[in-house]
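In: here is the input, now give the coordinates:
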Amino acid sequence: MSGEEDFQSWIKEVMPKVIENLGSNVEEARYEVSKPSDFIMSTMYYVCVKFKNKNEGQNEELSLVLKRPIQAELMREMCYLDSQFHNEILFYRNYFKPDENFPRCFYTDEKPPTDSVIALENIIKRGYCPPPSTYDVPLEYILAAIREIGWFHAKGYIMKEQQSDKFFDIVQQLQENRYSTQWNESEKLYINFAANRAVEYLREQGYDTIFCDKMDAFLSKAYDTVMVKTAEPKEPLAVLCHGDFTLNNILFKTEDDGQLRPMLIDFALTRYSTPVVDLSTFLYLSCSNEIRKDNFFDIIRAYHDTLKKYLLDAGVQNMDKYSYDAFLDDFKRGALFGFIIASFFLTTLMGCDSKAMFDKVITGEMSQMDYLIQNKQSGGEKVSKILADMLLQLKDLGCLKHIL
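Out: This is a model prediction of the structure:
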């Protein structure tokens, strides 16, 4: 069966089920599917459903996004896409509430490896748009996003406190798909190889040799010493984290009063961990060094103030464990997590074409080692200096004491 025949068969099977879930007031429904867009992990189909609202007696339209795993077998295996789709489907089935600030989900079906599907509202039609950049946006975007993740974590803590059985049932169903000791050596190498880019730059600039030696030794095993260790849940602050909290996964809407309203999307990497997983990922992949240096404590305070408000409004008791100092300490212990991700992914967010190189690895046009070398050099000295300044900021914040 050709790719087009496979798609036509699949869409004819899926869309009647999606339409059935739209509600009993929908009749005479028909749909149009636009050309799909391929992303790294999924294929997105944009669907316009036209129907008659029998309650209102008028014709209406609804824009949807259908997410389906990509067809490339090697990519699915390398990125554990079965587990990623499982987690996102679990999120929408068990954690999502229709009245909360998420895209509305109309249908999910888990059929690995390629026929799983998630049908979501296309929130672009509600006025939500990507941020002006995927890196180094104005402070107002940073604060809006950080307050949203504060609400997201508060939602988890409230369920953990008040619906413990339901919360941990969701946690137990999550599948690890990113930071596990079971990952193969080539995937660990990808992270370990990039981790010391900043240190290499500092050596070239004549920076303190003892500092560079200690950081080199520690970062040579960054996958195990930073990523796996930080991702492990630590009580009492462990909560459901987004897991991929970057500007790529946040859309914004400007309200009538001029305020930015963010919305989180893409929950494939949802995990049970401490907030530093989300906070450090966002701060080191979305903020410029200048914004983070000048506003770090204001940003963390905005996060905590939002979280505390929602916890108090929900009647959560024993607030001592949710103190500002507790979250700041959690951040300092695990902040290298976001820095390591930045070491291999920041160039992509800054517009360097890492995906094109990765595609060549998938097709066999480039060896893995050549890819690692070119990716580490991507963006040149400019990116190396940004990463080096990040590392020194971490040192100044006291996040490297356990290493130095």
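In: CA atoms for contacts and neighbours, from now on please.
Out: Will do.
In: test my guess that Tyr31 contacts Glu60.
Out: No. Contact status for Tyr31 versus Glu60: not in contact, 11.7 Å apart, counting by CA atoms under 8 Å.
In: shared neighbours, the two?
Out: Counting by CA atoms under 8 Å, 6 or more residues apart in numbering, the contacts common to Tyr31 and Glu60 are Lys50.
In: quick one more, to check against the first:
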Amino acid sequence: MESSITVLSSGDNILPPPLQASIDKIVEKEGYISHKTTNRSISTSGGNLLGRLYEVDIKGTTANGDEEINIFIKNKIDNMQVGIFDIAECYRLETFFYGDLSKLYDDLQNKATIPVEERYNIVKSYDAINPNAIFMENLGKKGFTTVHRTEVVPLKFAQISVQQLARFHGLSWVLEKLHPEYFAKKIKSLKPTIIFNDDYQKFIDNMDIYTDKCLDSEQKVILYKFKPHIMDTLKKNVIENAGSRLCLCHGDYRANNILMKTDGDSITEVKVVDYQMLYYGCPVMDFMYFIFPCTDQDFRRKHLDDLKNLYYKSLGKFLKYFNMDVESVYPRREFETEYKKRLDTGLIYGLLLTPILFTKDDDVPDLAKDDFGSISVTPDQKMDDRIRGLVGDFQKWGIL
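Out: Okay, the predicted model is just below:
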């Protein structure tokens, strides 16, 4: 669902049989008397790596007259060789979010009478009873696009995305207060879908080959001392959270997973997708994941502190709708402490994700054939400045 969608094929018979069966169920639930479907297999040029993507348009007649719905499908790739992810759990988590949690979140926001512009926006989904696929409203048909993965995010996009992130985290704490038993059973038990194993170390080493080429000799020496600690640092900050205030984290909060709608040159709305990496952890981690792979040094110099302040201000404003005080839920001092303690993860996210984000469109990894530890990419030369700026910032901040 990236701005550069490519139609691979089209017609009425290209969907795999399980997906077609699910579409038939949706047609029945939506009350179509007669209908016609048009299906397309699409590519997002690297915007999505964990599924085959399809668009389905359903046009027909219901008891209420002529109707059309547009559906986006993400279907699990059979026999994916991804040793660093629990793929089955990824799809279970997203099904859980759209099938259960999103309805509860909508209900909470409705009862609090939160204005539309102040809500956490959730994409409409369709219950198709298929554990290997996600069916949701195709927002591309409504003019939503994404920032290209190699571009620095626009400031307005970053601001609205940070506000949405704060509301997403806020809903987790609201849920914990109002439905403690559900929260304890369904949310606190969620572990990261990333598996920190030998395959993940191979992935780290593999990405190092590409980032190392971007650096001058001085930066290479400085970063060399940090590299052996990447795996342990990730484990500490993702898994070991004793004493930290935790909530439901998105886990993959980056520009490709945030759809935006524009009015001329102005970004008016964003909606977040891809909930396959949900886990119970520290909210600062989502902020790091968004900022460092999606911005450059100049952007961070101008806007990082303001965005951090906007996150906390937005969290406080959202919690007020539920008569909750942000200083009681997540004190500012604790937020700042966690940010400083986990800042090194921002460097790691930048180093690991940037080579994949900067992969040329005709060289996107095929995870049905290769695993993360062995994928080969051909990054755009624009990656050089991004990596040098990333390392430069962490030198300046004393992390390196």
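In: re earlier: okay, Tyr31 and Glu60 of the first structure: which has more neighbours?
Out: Taking neighbours as other CA atoms under 10 Å, Tyr31 of the first structure and Glu60 compare with Tyr31 leading, 16 against 13.
In: now do the same contact list for that one.
Out: Contacts for Tyr31 of the first structure (CA under 8 Å, 6+ apart) come out as 47-50.
In: before we move on, what about Trp173 of the second structure?
Out: Contacts for Trp173 of the second structure were tallied using CA under 8 Å, 6+ apart; they are 247, 329.
In: and the equivalent of it over in the first structure, which of the three is it?
Out: Taking TM-score structural alignment, the alignment pairs Trp173 of the second structure with Tyr157 from the first structure. Three-state call for Tyr157 of the first structure (DSSP: H, G, I helix; E, B strand; the rest coil): helix.
In: and if you look at the one 10 residues further on?
Out: Secondary structure of Phe167 of the first structure, reduced to three states by three-state DSSP: helix.
In: contacting residues for the aligned partner of it in the second structure?
Out: Taking TM-score structural alignment, Phe167 of the first structure has Phe183 as its aligned residue in the second structure. Phe183 of the second structure is in contact with 175-176, counting by CA under 8 Å, 6+ apart.
In: swap in 10 Å and give it another go.
Out: Phe183 of the second structure is in contact with 172-177, 189, 247-248, counting by CA atoms under 10 Å, 6 or more residues apart in numbering.
In: over to Met390 of the first structure?
Out: Counted by CA under 10 Å, 6+ apart, Met390 of the first structure has contacts 198, 284, 288-290, 292-293, 336, 339, 342-343, 384, 396.
In: how about Val26 of the first structure: what's its closest non-neighbour residue?
Out: Nearest residue to Val26 of the first structure in three dimensions, chain neighbours excluded: Asn53, at 5.2 Å (CA to CA, 6 or more residues apart in numbering).
In: make CSV from the contacts of Phe183 of the second structure and add distance to Met285 of the second structure to it.
Out: Below are the contacts of Phe183 of the second structure laid out as CSV (distance: CA to CA, whole Å):
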residue, distance to Met285 of the second structure
Ser172, 15
Trp173, 16
Val174, 19
Leu175, 20
Glu176, 19
Lys177, 22
Ser189, 18
Cys247, 11
Leu248, 11
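In: buried subset of those as a PyMOL selection?
Out: If you want just the buried ones from those in PyMOL, going by 16 or more other CA atoms under 10 Å, the selection is:
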select buried, resi 172+173+174+175+176+247+248
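In: between the contacts of Phe183 of the second structure, which is closest to Pro331 of the second structure?
Out: The shortest gap between Pro331 of the second structure and any of those belongs to Trp173, at 13.1 Å (CA to CA).
In: quick one on the thing from earlier: show me the contacts for the residue nearest to Val26 of the first structure.
Out: For Asn53 of the first structure, the contacting residues are 23-29, 59-61, by CA under 10 Å, 6+ apart.
In: map it onto the second structure.
Out: In the second structure, Asn53 of the first structure lands on Thr62 (TM-score structural alignment).
In: go on, Leu251 of the first structure?
Out: Using TM-score structural alignment as the criterion, the counterpart of Leu251 of the first structure in the second structure is Leu259.
In: buried ones in whichever strand or helix holds that match, by neighbour count?
Out: Using DSSP states H and E, Leu259 of the second structure sits in strand 258-263. Neighbour counts over strand 258-263 of the second structure (16+ other CA under 10 Å) mark 258-261 as buried.
In: now that strand on the first structure. Mean distance?
Out: Here the mean offset of strand 258-263 of the second structure against the first structure after fitting is 2.0 Å, by mean CA distance after the TM-score superposition for the first structure.
In: who does that strand touch, helix- and strand-wise?
Out: helix 155-178, strand 266-272 (3 or more CA pairs under 10 Å, 6 or more residues apart in numbering; DSSP states H and E).
In: so where is the next helix or strand after the shortest one in the first structure?
Out: Past strand 266-272 of the second structure, heading to the C-terminal end, the next element that is a helix or strand (DSSP H and E) is strand 279-281. Residues 271-273 of the first structure are the counterpart of strand 279-281 of the second structure, counting by TM-score structural alignment.
In: after superposition, how close is the matching stretch to the second structure?
Out: Compared with the second structure after fitting, stretch 271-273 of the first structure deviates on average by 0.9 Å (mean CA distance after the TM-score superposition for the first structure).
In: how about the strands in the second structure?
Out: 6-11, 32-43, 52-62, 65-75, 133-137, 247-249, 258-263, 266-272, 279-281 (DSSP state E).
In: let me have those strands in CSV, extended by distance to Gln395 of the second structure.
Out: CSV is the format used below for these (distance: least, CA to CA, whole Å):
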stretch, distance to Gln395 of the second structure
strand 6-11, 40
strand 32-43, 38
strand 52-62, 40
strand 65-75, 40
strand 133-137, 42
strand 247-249, 28
strand 258-263, 30
strand 266-272, 32
strand 279-281, 27
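In: just to revisit the earlier point, nearest to Gly3 of the first structure among the contacts of Asn53 of the first structure?
Out: Nearest to Gly3 of the first structure, judged by CA to CA, of these is Ala29 at 25.9 Å.
In: is it true that that closest one touches Lys17?
Out: No. Using CA atoms under 10 Å, Ala29 of the first structure is not in contact with Lys17, being 11.8 Å away.
In: what does the strand holding Leu259 of the second structure contact?
Out: Outside strand 258-263 of the second structure, the residues that touch it by CA under 10 Å, 6+ apart are 1-3, 123, 139-140, 142-147, 157, 160-161, 164, 267-274.
In: could you check the angle helix 155-178 makes with it?
Out: 130 degrees (axes from the mean of the first three to the mean of the last three CA atoms, to 10 degrees).
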